[in-house]
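Participant: Predicted model and sequence below, questions to follow.
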Amino acid sequence: MSAQQRTNSQVQVLKWPIWLLGPSVLLTSGMAPTLWLPLSSVFLGSNVVSLLSLIGLDCIFNLGATLFLLMADSCARPKDPSQSCNSKPPFSYKFWNMFSLIIGFLVPMLLLFGSQSGLLASLQPQIPFLSSAVILFPYFILLAVQTLTEILTWHWQSPVWLVTPVVYEAYRILQLMRGLTLSAEVNAPVWVVHMLRGLVSWWVLILGMQLMRVAWFAGFASRTTTGQQPQSVASK
């Protein structure tokens, strides 16, 4: 075994704990606070303190998601550190991801604007600003963080571009379910509850499509590998 092969083997051994550490970080930062932390300890009413507490809860997830993606990127890199890794998503994938994020942002914003301005008479009564911020402001922040993260993975040609939306969209569904619970606490109007239910349905649909893309990409990669094997045998 050459020195280069021994070095590569040592690098792979060091990567083994990451396969458990990465998901554990994601579980600890995302699921544990949401599932085991009582909502009453975070939400104290429609006030700034509750809003900051909810944003802080999501910031913990964002930190965990960033660490998870960095570790996943490390595991997905080639065994030989000297080899470059240029993973570029297709344009249709980028377009659809940006489209889903924009729709997820514009729909609640337009509904809130229509209610506050009185343009949409059916969206009455109006929801107070702090109540709407408690329910939706963390949601908008997570949309912005996901958009920035995806753009960076595309720019750096990171192999994790395929799983990045899955990580954020799965948590977003939990976030919106939390918003449904908070809507009862702040006495939100019925149309706000229906809007949140619509957003949950939208992101479940998008998440399902993302998972189908993962399955398609796995099949595409296997077909590519199978096609390369006969060529390598023929070249020998």
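Facilitator: Ah, there it is.
Participant: C-alpha only now, for contacts and for neighbours.
Facilitator: Will do.
Participant: can you count the residues close to P38?
Facilitator: Number of residues near P38 (other CA atoms under 10 Å) recorded here: 10.
Participant: now do L44
Facilitator: L44, neighbours per other CA under 10 Å, totals 14.
Participant: and the gap between the residue nearest to I18 when sequence neighbours are not counted and P17?
Facilitator: Using CA to CA, 6 or more residues apart in numbering and skipping residues adjacent in sequence, the residue nearest I18 is M71, 6.4 Å away. Distance of M71 to P17, given as CA to CA, to the nearest Å: 10 Å.
Participant: Skip the chain neighbours and tell me the closest residue to V145.
Facilitator: Distance criterion CA to CA, 6+ apart; nearest residue to V145, sequence neighbours excluded, is N62 at 7.8 Å.
Participant: Please report the distance of the one you found from R172.
Facilitator: 11 Å.
Participant: Over to G64?
Facilitator: G64 sits at a distance of 14 Å from R172 (criterion: CA to CA).
Participant: try P23
Facilitator: P23 is 17 Å from R172, where distance means CA to CA.
Participant: Who has more neighbours out of these two?
Facilitator: R172 (22 against 18).
Participant: The more buried one and F140 touch, don't they?
Facilitator: No. Contact criterion CA atoms under 8 Å: R172 and F140 do not qualify, at 10.1 Å.
Participant: re earlier: M71 and P17: which has the busier surroundings?
Facilitator: Each of M71 and P17 has its neighbours counted (other CA under 10 Å); M71 has more, 18 against 10.
Participant: adding another structure so you can compare the two:
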Amino acid sequence: MKNQPSLLQQTLKWPMWLLGPSVLLVTGMVPTLWLPLSSVFVGPNIAGLLSLVGLDCVFNLGATLFLLMADACGRPKGMAVAQKSQVPFTYQLWNLGASLLGFVLPLLMLFASLKGSLQPQLPFISFLVLLGPYLLLLSIQMLAEMLTWHWKSPVWLVTPIVYEAYRVLQLMRGLKLAGEVGAPAWMVESIRGLVSWWVLILGIQLMRVAWSAGLASQAHQQP
């Protein structure tokens, strides 16, 4: 009889294994990959910026639902197991450092452009169209990661991967928009550099998942 509630909980969790990724796919990948950019972006103005932010908000909603379902499926029941899910401080430091670097560099480029150090200058609204949604979603990712660390959620390894995979698509969208707003060559190369940076970070995150899986397997094999 004691196993019946546990079995019922496991049965209720099974649909989440398909529902969670499906929500992430519908809200993140489908609009970005199949929705024509011309139907969303109306021009280098406030309306165009808000339309891009709205597109990313749809993804963020799906990412939040996905992470909540993943947390429900993976959260341990026993306190002893929960203590083992403590996030290493070096991992926290690395993630915050990578995110802050990806956040500060575009702002430095904007400052240099406004000061005339980078020529030709990029209008402020064009900068917001190209990298404004990127900076906003990066801020949301840092907040989401810190919350998973504080709550000792089992999705702390998955959270940056979800956001960084979408960030690559987000920056590729910025490359397409660079021609629409007449961005100078230095801005285009900067966005390409950001794409390369986040692909590298995403690869490191995936290596971290493999390393953690190896540690977990080794722990289970120990008597």
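Facilitator: The structure has been received and is ready for your questions. Bear in mind that the values here come from a model prediction, so they are computed numbers and not experimental data.
Participant: which residue packs closest to the residue most central in space within the first structure, ignoring adjacent ones?
Facilitator: In the first structure, the C-alpha nearest the mean C-alpha coordinate belongs to Y168, at 1.1 Å (CA atoms, centre = their mean). Leaving aside its sequence neighbours, Y168 of the first structure sits nearest to Q146 (CA to CA, 6+ apart; 6.5 Å).
Participant: Give the aligned equivalent of that neighbour in the second structure.
Facilitator: Under the alignment (TM-score structural alignment), Q146 of the first structure pairs with Q141 of the second structure.
Participant: Its match: how many residues sit nearby?
Facilitator: The number of residues packed near Q141 of the second structure is 19, by other CA under 10 Å.
Participant: Next SSE downstream of the helix or strand hosting it?
Facilitator: Using DSSP states H and E, Q141 of the second structure maps to helix 124-151. Next in sequence after helix 124-151 of the second structure, counting helices and strands by DSSP H and E, comes helix 159-181.
Participant: Give me the mean distance between the one helix or strand L50 of the second structure maps to and the first structure.
Facilitator: Assigned by DSSP H and E, L50 of the second structure falls within helix 46-74. Once fitted to the first structure, helix 46-74 of the second structure is off its aligned match by 0.4 Å on average (mean CA distance after the TM-score superposition for the first structure).
Participant: okay, that helix sits on what stretch of the first structure?
Facilitator: The aligned range for helix 46-74 of the second structure in the first structure is 48-76, by TM-score structural alignment.
Participant: tell me how far the matching stretch is from the chain's mean position?
Facilitator: Between the mean C-alpha location of stretch 48-76 of the first structure and the chain-wide mean there is a distance of 10 Å, by CA atoms, centre = their mean, to the nearest Å.
Participant: try stretch 1-18 of the second structure
Facilitator: Relative to its chain's centre, stretch 1-18 of the second structure lies at 29 Å (CA atoms, centre = their mean).
Participant: do stretch 159-173 of the first structure as well
Facilitator: Put simply, stretch 159-173 of the first structure sits 4 Å off its chain's centre (CA atoms, centre = their mean).
Participant: Just to confirm, what residue range of the second structure does it align onto?
Facilitator: Going by TM-score structural alignment: stretch 159-173 of the first structure matches residues 154-168.
Participant: What lies in contact with the matching stretch?
Facilitator: For stretch 154-168 of the second structure, contacts defined as CA atoms under 8 Å, 6 or more residues apart in numbering pick out 28-29, 63, 67, 70-71, 74-76, 85, 87, 134, 141, 144-145, 148-149, 195, 198-199, 202, 205-206, 208-209.
Participant: now the angle from the lengthiest helix in the first structure to helix 164-185?
Facilitator: Ordering each helix of the first structure by length in residues (DSSP state H) puts helix 190-235 first. Note on geometry: by axes from the mean of the first three to the mean of the last three CA atoms, to 10 degrees, helix 190-235 of the first structure and helix 164-185 are set 170 degrees apart in direction.
Participant: Report all helices and strands that helix 190-235 of the first structure contacts.
Facilitator: Here helix 190-235 of the first structure touches helix 91-117, helix 164-185, going by 3 or more CA pairs under 8 Å, 6 or more residues apart in numbering; DSSP states H and E.
Participant: By how much does the shortest one deviate from the second structure on average?
Facilitator: Once the two structures are superposed, the average separation between helix 164-185 of the first structure and the matching residues of the second structure is 0.3 Å (mean CA distance after the TM-score superposition for the first structure).
Participant: circling back: for the helix holding Q141 of the second structure, which helices and strands make contact with it?
Facilitator: Taking 3+ CA pairs under 8 Å, 6+ apart as contact, the helices and strands that helix 124-151 of the second structure lies on are helix 46-74, helix 89-115, helix 159-181.
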